[in-house]
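>>> no sequence for this one, just the structure:
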């Protein structure tokens, strides 16, 4: 089975399951579905950054500052986070180094990870 054939829970704005569909259909139709984002740091406070595998259905071989991905139908968020921890490359960057890499455009980051990172930075600034 390809990842496009994986069955996902379709959810409403309150994370209640309202149906199920193939991942490919969920993406094509822009249906709301569950995903996980894990922000990981090492003991020195550096952020875990990785490059996605080339076999990913969307954004193959791009960089991300979150470990995460789509939650399968009936799968828990914790199980999905653990399953998604397989990557092609990783390293730990200080937040300054990460911000520089995101800003300079040399590394192409996944759009949803970059958007989540921007929201995290805005949320931190609002506190």
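Received it, and whenever you're ready, just let me know what you need. Since the structure is predicted, the reported quantities are computational estimates derived from the model, not experimental observations.
>>> make it CA atoms for all contacts and neighbour counts henceforth
Will do.
>>> who touches the closest residue to residue 70 other than its chain neighbours in this structure?
Leaving aside its chain neighbours, residue 70 sits nearest to residue 35 (4.2 Å; criterion: CA to CA, 6 or more residues apart in numbering). Neighbouring residues of residue 35 by CA atoms under 8 Å, 6 or more residues apart in numbering: 68-71, 77.
>>> ok, structure two:
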């Protein structure tokens, strides 16, 4: 069964409830929550997606996340995704929201994660922790998800990080 999402307008007002695959296929705007995970030393989580997944198989990402369900806030979706993908319960903090080319409204959240973690092998094939400088170099890797690269650039600007 297709995951249901809220189709929204540019102001994030709900227009309709649709299947996520239809939203992607037709280019309908919908909500997605992402989570930037830092360890207590401030390093950022980077992971590789499993080879068998339909979206971005074997590619690298620096965020966790997924679509917000019907009636689910960005923050609740981020907390759910963090638990599902990394096995961590926490309350990620919304940092900023913007329209991605996806087409979706992306809520970017942050959370400090204290290991150990329990990554879901269906979502995360491999992971490590990188400094901001190391990640700034790694996002240029050809196997890095293009949307994730664009979000990293925007994150750097928002946080006042050097580029």
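Ah, there it is. Just so it is clear, the structure is predicted and the values come from calculations on it, not from any experiment.
>>> coming back round to it: map the residue nearest to residue 70 of the first structure onto the second structure.
Counting by TM-score structural alignment, residue 35 of the first structure lines up with residue 32 in the second structure.
>>> likewise residue 58 of the first structure?
Checking TM-score structural alignment: residue 58 of the first structure goes with residue 55.
>>> host element of that match?
Using DSSP states H and E, no element contains residue 55 of the second structure; it sits outside every helix and strand.
>>> I'd like to know how many residues surround it.
11 (other CA atoms under 10 Å).
>>> what comes into contact with stretch 115-127 of the first structure?
residue 65.
>>> sorry, back to before: mean per-residue distance, the helix or strand containing the match of residue 35 of the first structure versus the first structure.
Element membership of residue 32 of the second structure [criterion: DSSP H and E] is strand 30-38. With mean CA distance after the TM-score superposition for the first structure, strand 30-38 of the second structure departs from the first structure by a mean of 1.0 Å once superposed.
>>> equivalent analysis for stretch 147-158 of the second structure, please.
Averaged out, stretch 147-158 of the second structure is 1.4 Å away (mean CA distance after the TM-score superposition for the first structure).
>>> read off where that stretch ends up in the first structure.
Counting by TM-score structural alignment, stretch 147-158 of the second structure corresponds to 112-123 in the first structure.
>>> for the residue lying closest to residue 50 of the first structure once chain neighbours are set aside, helix, strand, or coil?
Ranked by CA to CA, 6+ apart and with sequence neighbours excluded, the top spatial neighbour of residue 50 of the first structure is residue 90, at 4.0 Å. Secondary structure state of residue 90 of the first structure, per DSSP: H, G, I helix; E, B strand; the rest coil, is strand.
>>> would you say residue 158 of the second structure is within a helix?
Yes - if the criterion is three-state DSSP, then residue 158 of the second structure is within a helix.
>>> number of nearby residues for it?
Using other CA under 10 Å: residue 158 of the second structure sits among 11 other residues.
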